[in-house]
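# What follows is a predicted structure for the sequence shown.
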Amino acid sequence: MSILRKSTVSFVLLIPLLILHLDVFGESPHNPVGILYLNELYLAICMAFTFFYLLTSIGTQQREFKILMTYAVYSSVVFIGLPAVFSFLFYGQPLIYGLIEERRILFCFGFATLMFLGRNMTASQFEKALLITALLAAVMAWMFKFGVLPDLRDKQSSFDRPDRSSIGAPALCLAYFYCIQTWNKGISPIDGSTRSKTVHIVLAMVFLLTLVFGTQTRQLIVLALVFTVFCLKSKSIVWICVSTLLLSPFFIFPDLMKVLGLNLDFYAQSVEDGPTDGVREQTIGYIFSHLSQNHWLPSGSLSLMWNNGFIPYFGEYFFLSDVGVFGTLFRFGFLAFIIIPVSLFLYYRWAKMLHPDTGFVVTATLAQLVIWPLAGFFEYLQATICYLMVIQALRTLHHYSSASAPETYVSSPYPRPSSQLARPV
C-alpha cells in the first residue's frame, strides 16, 4: 500500500508540475490566462531543486541524472552565457540583462523535478499526466474561444484572430505527438506496454482540432501535420482520410466555420503569401544587413529592460523570437555555423546515451526543425526538448522494449535503480 500511495502522490504532484513546465499559465502576449512571473517562479523552483538534489546525492548520482545535468549545463552556458557576453562586447549591455533576456533556456533544468517524480510512478501514470495537462489546456482554449474565460491581458495582440490563444501550446503539441505515436505503434513510447489505439486516435483528433480552431497558430498546425507525416509515413493516408471525414461537416455546412471563429480569409492569404508576414521578412532583412555590415560578428540579444532593447537600432517590431534560426545567426554570427551542428549532434548523442532507441524523440525533433525559420529551436523550445530527454531517460528506467507487453502496476510499480541495468554498448 505504501508503494501505491507514493506512486499516487507522485502522479498528483506531476500534473501541476507539467502545467507549469508546459506553459499552460505562462505569461505571454498570446496567452489570455497567463500569470505574470509564474514562469520565473517555476524556473527558480527547478534551479533550487536541482541544486539541492545535486548536493544531497554527491557521489551517488545515477547515470541518467549525469547525462541530463550535462545537457542542462551545456545549454545554459552556450545559449544564455554566450549571448550575454556578446551583447556586452558589441552593445555594452551589462551581463545581468543579457542573462535575464535568455532566462527561458533554464527550462532545461526542469529535468530534475520531472525525473524525480517520473521514476516513482508507472509509465502509464506519467503519460496520463501529460494527457490530463493537455486536456486542461484544450478545455481552457475552447472556453476562451466561446467567451467563458475572461481575457487577463492588458491589450489584444491579434486583431485578425481575436479568439485565438496559446494556452498550453507545448502541452497540446507534445500530447498530439504522443497520441499519434501510440496510435501508430499500439504501445507506450516509454515502457513498450500495450496501449489502446482507439482512445489515442480520439485524443489526437481533439488536440488537432484545438490547434486548428483554438490556438490558430500557423507554425503549430504545420508542426502537427509534419510530425504526422514523419511518424505515420504510409499510414498518413489513413490519417488524412480520418481527418477529412472529421472535417466534412464544415464543408457541408460552411457556416460552422463562422460559428467556430475560423478566419478563412487570413489562412487563404497565408497560403498565397507563405507562412510568414511582412514584419518577419523585414526583421530577417535587418539581420542580414546588420551581419554583413559587421563582418558576421556575434551580437547577442538585448533586453527591453536596458535602453529599450533593440528599439533604438531597428525599431519597435524587431523580435528575434519571431525569426527562429535567423535569430540564432544574429546572436552568434559566424559562430552559429559551428554552434548549431555541434549542439544538434550533442543533443542527439545525449538522447542516444539515455536510450539507444531514439525514434520518437528524433521524429519530434525533425518536425520542430521544419518550422525552425519561424520558431527558435534552442532558444524557445527548451521545455519541449527537456521533456523529450526525460522520456528517453524513463525508457531506460522502465525497461523499454519494442515488443508489446502487458502493463504491470502492483507487481512491479517501481523500476530498479539504473545502476543495475545493462548499459548499451
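In hand now; what should we look at? Here the structure is a predicted model, which means the values were calculated and not measured.

# Could you use CA atoms for every contact and neighbour count after this?
Fine.

# Can you name the element that comes right after the top helix by length along the chain?
In the chain, with assignment by DSSP state H, the single longest helix is helix 123-145. Going down the chain from helix 123-145, the next helix or strand is helix 169-185, by DSSP states H and E.

# ok so, going back, and the longest helix of the chain, what does it pack against?
Using 3 or more CA pairs under 8 Å, 6 or more residues apart in numbering; DSSP states H and E, the elements in contact with helix 123-145 are helix 2-21, helix 169-185, helix 197-209.

# Please work out which of these is packed deepest.
Most buried of these, by mean neighbour count (mean count of other CA atoms under 10 Å): helix 169-185, with a mean of 24.

# Report the distance from that helix to the chain centre.
Put simply, helix 169-185 sits 12 Å off its chain's centre (CA atoms, centre = their mean, to the nearest Å).

# quick one, it and helix 123-145 angle?
Orientation check (axes from the mean of the first three to the mean of the last three CA atoms, to 10 degrees): helix 169-185 against helix 123-145 gives 130 degrees.

# what's helix 169-185 packed up against?
Judged by 3+ CA pairs under 8 Å, 6+ apart, the packing partners of helix 169-185 are helix 123-145, helix 197-209, helix 218-232, helix 382-397.

# Report the buried residues of the longest one.
Put plainly, it is helix 123-145. Within helix 123-145, the residues scored as buried using 16 or more other CA atoms under 10 Å are 123-127, 129-138, 140-142, 144-145.

# Now do that helix: everything it contacts.
Helix 123-145 has contacts (CA atoms under 8 Å, 6 or more residues apart in numbering) with 11, 14-15, 18-19, 24, 32, 118, 149-151, 163-169, 171-172, 175, 188, 190-191, 206-207, 210, 214-215, 260, 394, 398.

# What of stretch 78-87?
Residues from elsewhere that reach stretch 78-87 (CA under 8 Å, 6+ apart): 93, 95-99, 102-103, 105, 298-302, 331-332, 378-379.

# for comparison:
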Amino acid sequence: MGFLFLSDSKTSGIPFFRELFVFILLSICAWQIIIKRRWQGTFYEYWVLLLVGSTILLSPLLAWLSFGQPISYGMLEERRILHYLIFFPLFYGLLKKHITVKTIEKYIIFAFLACVALGSLYALQILQVRAGVSFQVEGAIEDLEDLYTGFRAGRFTFGSSFLGLVYLLAILNLRRLPYLFSKAAIKWMLLALVCVAYLWFVVQTRSMMAMLLLMTLVAFRQQLFRVVQLGYVTLFTLVLVIALFPDWAGQQVETFEKLYEEATHDHGPRVRDVTIQVIVDEIFNNNLVGMGALSLQWQGGFHQVYNRHFYLSDVGLYGIWYRFGLLAIPLIFFYFRNNLVWAFGRPDDKRPLVVAIRYSIVFALLNPVYSNIMTFGGQTYGLFFAVLAYLNLVEYPRLGKLSRESRFFNIRWLSGKNSS
C-alpha cells in the first residue's frame, strides 16, 4: 500500500524502497515468463504488459521530444506504472492455489490497518515527518512547513488507495449478516468506523468522503431497515460523543463548515482549474500531440515550466491526455472498458471482495477529473486485474467463450483436461 515508500508528499519512508519493490516485481515477472516458461498468453497478461510498456516508454519519449528531458528521467517519473506488475505474482499464485481470494481479502484488511496505525502516529506527531533522507527538491519543501497548521493539519495519505475498498468490504460483509449486533457484525461495524475516522482525521480527502457516503447508500439500497438501524447507531454515537466531548465536537463541526465552504464557494481560480486550463491550451498548441511527464529531479520539472502547483496527478484523465495526446483516447477507452467487462463477467458472484472491486471501478468512473488510478493506481488495480483474471478464467463457467475471445489462452493448461 506504499506507506513505506519515500515520495514528495511524505518524506518518512525508506529510501529506495519503492525502487526495490519495482525491481522485485520485474524480477518475478521475468522469472515467471522467461525462465519458468509460465507465460500463458492470456489477454489479461498482454494487456498489463501493453499498459506498462506503453506508459514507461512513450511518455519519456514524448517528454524528450517536447522538453529535451533525458529518457532516464522520464522513466524515473513513470516508475509507478510498474506497480501493475503485481498482477503476475498474484495471478500465478491464484492459479497454483498458493493463495485464495479470501486470503487476499484478509491481507488487504491487515495491511490497511497497519497503514492506519502508522498514519495516525505521524498525524499525532508521535513519529516525526522529516527524518532521514528526503527526495524533496528545493522550492517544494516549504509546503511541508504548513503540514501541521490550518484546519486540515496533520493530513497524510498512507493507505488511501485502499481505504474505499476496505470500507466496502466492511459494509458488504455487514450487509450479509442477519443480525446487526452479532459478534461478527460488530467487528465489521468497527472496521467501517475505523475507515471513516481515518478518512476524517488523517486522509481528509473531500471527494473520498462523498464517495463513502454514496457507497453506503448503494450497498444498502435494497435494505431500508438495515439503513434505519445504522442511522440509529450513528445518531446514538454522535449524541454520546457530543455529551462527553462538547468542545472537541464543536471543533469538528467548524472543520466541516470550512471544508464545505472551501469546496462550494468560489475563491478565485483554483489550482486544479489552472492546471486543466494549462493542459488544454498546451495540447491544442501542440496539435494534440502528447508532451509526456517531467520529473522534479530534472531541472525542477513542471515547476520551472508552468508553476510550482502543476501536477499531472492532480487532474486525472487530463493528466493522461497531456502525456499522450490523441493516443490517450484508445488507451483510456480500453482501460475502463476492460475494467468493466472483467469486473462484471459473472454478476451473480456476491463475494465481498468481488463486489467491492466492482464498486471501486464504477466509483472511479464517477470521478474522472480527480482520479489518477490509471497511472498511479497500479498496486490497487494490478491486484484487481489478477483477481478478475483468475475468476474469469478458472472459476466462472465461461471457458469456451473466453478461449474464443482470446486466441492466446491455453484451455488445456488451465483445466488439466484434453477438452474444454
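Good, I have the coordinates. Remember, it's a predicted structure, so these values are computed and weren't measured experimentally.

# Could I get the TM-score for this pair?
Once superposed, chain against chain, the TM-score is 0.77 (TM-score structural alignment, normalised by the length of structure 2); 378 aligned residues with a CA RMSD of 3.6 Å.

# re earlier: can you redo the helices and strands packed on helix 123-145 of structure 1 as a markdown table with distance to residue 284 of structure 1?
Listed next are these as a markdown table, based on distance: least, CA to CA, whole Å:
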| stretch | distance to residue 284 of structure 1 |
| --- | --- |
| helix 2-21 | 30 |
| helix 169-185 | 25 |
| helix 197-209 | 30 |
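
# Show me the one of those that comes nearest residue 355 of structure 1.
helix 169-185 (17.4 Å; CA to CA).

# Check the mean deviation of that closest one from structure 2.
Comparison of helix 169-185 of structure 1 with structure 2 after fitting gives an average deviation of 2.3 Å (mean CA distance after the TM-score superposition for structure 1).

# who wins for proximity to residue 53 of structure 1 among the helices and strands packed on helix 169-185 of structure 1?
In terms of CA to CA, the element of those nearest to residue 53 of structure 1 is helix 382-397, at 16.3 Å.

# relative orientation of that closest one and helix 2-21 in degrees?
Helix 382-397 of structure 1 runs at 160 degrees relative to helix 2-21, counting by the same axes, to 10 degrees.

# List the contacts of helix 382-397 of structure 1.
In contact with helix 382-397 of structure 1 (CA under 8 Å, 6+ apart) are residues 21-22, 64, 68, 104-111, 114-115, 118-119, 123, 170, 174, 189-191, 351, 354-355, 358, 361, 415-418, 421.

# go on, stretch 160-167 of structure 1?
By CA under 8 Å, 6+ apart, stretch 160-167 of structure 1 touches 23-25, 30-34, 137-138, 140-141, 144-146, 156, 158, 213-216, 261-263, 266.

# quick revisit: how about the helices and strands packed on helix 123-145 of structure 1, which one is nearest residue 234 of structure 1?
helix 169-185 (10.7 Å).

# Contacts for that closest one next, please.
Against helix 169-185 of structure 1 from outside (CA under 8 Å, 6+ apart): 22-24, 130-131, 133-135, 137-138, 188-189, 195-198, 200-201, 203-204, 207-208, 211, 215, 220, 224, 227-228, 231-232, 235, 360, 364, 383-384.

# before we move on, back to that, mean per-residue distance, the longest helix of structure 1 to structure 2?
Here the mean offset of helix 123-145 of structure 1 against structure 2 after fitting is 2.1 Å, by mean CA distance after the TM-score superposition for structure 1.

# chain center to that helix: distance?
14 Å.

# Likewise for stretch 118-128 of structure 2?
The answer for stretch 118-128 of structure 2 is 22 Å, by CA atoms, centre = their mean.

# how about that stretch, aligned to which bit of structure 1?
Taking TM-score structural alignment as the measure, structure 1 aligns residues 140-150 with stretch 118-128 of structure 2.

# of the contacts of stretch 78-87 of structure 1, buried ones?
Buried by 16+ other CA under 10 Å: 93, 95, 97-99, 102-103, 105, 298-302, 331-332, 378-379, out of the contacts of stretch 78-87 of structure 1.

# hey, where'd the strands end up in the stretch 301-420 of structure 2?
Taking DSSP state E, counting those that start in this stretch as the criterion, the stretch 301-420 of structure 2 contains no strands.

# List the contacts of the equivalent of residue 288 of structure 2 over in structure 1.
Correspondence of residue 288 of structure 2 to structure 1, assessed by TM-score structural alignment: residue 296. If you count contacts by CA under 8 Å, 6+ apart, residue 296 of structure 1 has them with 333, 334.

# what kind of secondary structure is residue 296 of structure 1 in?
Using DSSP: H, G, I helix; E, B strand; the rest coil, the secondary structure recorded for residue 296 of structure 1 is coil.

# One more: the one 3 residues further on?
Put simply, residue 299 of structure 1 is coil when judged by three-state DSSP.

# I'd guessed it sits against residue 330; true?
Yes. Look at residue 299 of structure 1 against residue 330 with CA atoms under 8 Å: they come within range, at 6.1 Å.
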